[in-house]
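below is the structure, and that's it, no one-letter string:
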């Protein structure tokens, strides 16, 4: 059996160097090696986007589908899964959700929750990009739909995800130009 040696940053912590069998998909690595099961396996063909995670780049963020991408492709990257967005105060142990996560909860955006991790990661990337490049209010809805439009949700019909993002963004004037 052949192995790949991998090393990257995940949710702010170094992973590796470690050897992983060649061909191991990132979602399997997250679940089986790191016990991070928030990223969901949906279609296994990269279509539903339930499995996306975020990569932090020099210019922003990219999302990657982990069900069709081997763990070796992530070597050297700075990555975030759905588990990496909330913050815990070390003194009080109080958890603070990312504004996107909070907006999804407040707007009852999901039902079964299977697609939620993918939506959260994509939406966090989109939200963070708006901090750098605000959008015109009249383009907001179309922009949200373009950002989240490839994600498949079989329960809610997407409307609540889009509405949550619209409400969140409109509540923060610095994201609108």
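In hand now; what should we look at? Computed from a predicted structure; not experimentally measured. Numbering: from 1, shown residues only.

for the rest of this, base every contact and every neighbour count on C-alpha atoms.
Fine.

so residue 73 sits in a helix?
Yes - under DSSP: H, G, I helix; E, B strand; the rest coil, residue 73 sits within a helix.

neighbours around residue 39, how many?
Neighbour count for residue 39, taken as other CA atoms under 10 Å: 25.

ugh, typo on my part, it should be residue 169
24.

what's the answer for residue 126, then?
Residue 126 has 20 nearby residues by other CA under 10 Å.

contact partners of the helix or strand hosting it?
Assigning secondary structure by DSSP states H and E places residue 126 in helix 116-132. Outside of helix 116-132, the residues within contact range by CA atoms under 8 Å, 6 or more residues apart in numbering are 38-40, 49-54, 60-63, 80-82, 100-101, 110, 147-148, 151, 161, 165, 169, 174-176.

list only those of the residues you listed flagged as buried.
Buried members of the contacts of helix 116-132, scored by 16 or more other CA atoms under 10 Å, are 38-40, 49-54, 61-63, 80-82, 100-101, 110, 147-148, 151, 161, 165, 169, 175-176.

isn't residue 17 right next to residue 6, touching?
Yes - Residue 17 lies in contact with residue 6 (CA atoms under 8 Å); the separation is 5.4 Å.

take the one below as the second:
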């Protein structure tokens, strides 16, 4: 028996046939849709490398059954830039040296976008570190990550003021 899954990923609708209900959202994104920038780190929800936005909320895609996301909107790291223009969080990560090896960076950026959108980042570095604590960086680029989130919030606030 096949199961029908419908997802809107980065603004594009995908209808996917699954042979069973066990594949995770991460596996569907990587293996069925070819969106391999979302990383499989621990595959246990402990590292955050697989973070995506599901209907605007941060989730570990390795713990999310794809079928539970049927009908949802998914945003991956591939969908945050606007053509050749980086998302403000991506630009802030580059300018604040918020990565070293880069493996965790897609999940870190997606988590930062979600944290800012949720309104939980604030301006206190400790609060940001707590909000980003589900994302592990083995290279320990945490000071740059915290600075990037602070910087990105400022960029996004300025952008919103200009467009208002």
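Received, thanks. Nothing here was measured: the structure is a model prediction, and the numbers come from that model.

which ones among the buried ones among the contacts of helix 116-132 of the first structure lie within helices?
100, 101, 147, 148, 161, 165, 169 (DSSP state H).

tell me which of residue 17 and residue 6 of the first structure has more neighbours.
residue 6 (17 against 12).

name the residues of the helix or strand hosting that one that are buried.
Using DSSP H and E, residue 6 of the first structure sits in strand 3-10. Neighbour counts over strand 3-10 of the first structure (16+ other CA under 10 Å) mark 4, 6, 7, 8, 9, 10 as buried.

would you mind giving the ones in helices among the buried ones among the contacts of helix 116-132 of the first structure as CSV with distance to residue 119 of the first structure added?
Listed next are these as CSV, based on distance: CA to CA, whole Å:
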residue, distance to residue 119 of the first structure
100, 10
101, 10
147, 10
148, 7
161, 8
165, 11
169, 16
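
ok, now how distant is the nearest residue to residue 49 of the first structure once chain neighbours are set aside from residue 73 of the first structure?
Closest residue to residue 49 of the first structure apart from its sequence neighbours, by CA to CA, 6 or more residues apart in numbering: residue 151 at 5.1 Å. Applying CA to CA, to the nearest Å, the value for residue 151 of the first structure to residue 73 of the first structure is 22 Å.

from the buried residues of strand 3-10 of the first structure, which is closest to residue 86 of the first structure?
residue 10 (13.7 Å; CA to CA).

separation between the most centrally placed residue in the second structure and residue 47 of the second structure?
Nearest to the mean C-alpha position of the second structure, by CA atoms, centre = their mean, lies residue 110 at 2.4 Å. From residue 110 of the second structure over to residue 47 of the second structure the distance is 13 Å, taken as CA to CA.

for residue 35 of the second structure, same thing?
For residue 35 of the second structure, the distance to residue 47 of the second structure - CA to CA - is 19 Å.

and the two? Which one has more around it.
Remark: of residue 35 of the second structure and residue 47, residue 47 carries more neighbours, 21 against 18, as counted by other CA under 10 Å.

just checking, the more buried one touches residue 136?
Yes - applying CA under 8 Å, one finds residue 47 of the second structure in contact with residue 136, separated by 5.0 Å.

whatever residue of the second structure lines up with residue 166 of the first structure: neighbour count?
Taking TM-score structural alignment, residue 166 of the first structure has residue 150 as its aligned residue in the second structure. Other residues near residue 150 of the second structure number 21, with proximity taken as other CA under 10 Å.

for residue 150 of the second structure, which non-adjacent residue is closest in space?
residue 123 is the one closest to residue 150 of the second structure (CA to CA, 6+ apart), at 6.6 Å.

mean deviation of the strand holding residue 6 of the first structure from the second structure?
Once fitted to the second structure, strand 3-10 of the first structure is off its aligned match by 1.3 Å on average (mean CA distance after the TM-score superposition for the first structure).

and the helix or strand following that strand with strand 3-10, angle?
Sequence-wise, the next helix or strand downstream of strand 3-10 of the first structure (DSSP H and E) is strand 13-21. Orientation check (axes from the mean of the first three to the mean of the last three CA atoms, to 10 degrees): strand 13-21 of the first structure against strand 3-10 gives 160 degrees.

which of the residues in strand 13-21 of the first structure are buried?
Those would be residue 20, for strand 13-21 of the first structure by 16+ other CA under 10 Å.

my read: residue 156 of the first structure touches residue 109, true?
Yes - contact criterion CA under 8 Å: residue 156 of the first structure and residue 109 qualify, at 7.3 Å.

more neighbours: which of those two?
residue 109 (23 against 15).

the second structure: which residue goes with the more buried one?
Counting by TM-score structural alignment, residue 109 of the first structure lines up with residue 98 in the second structure.
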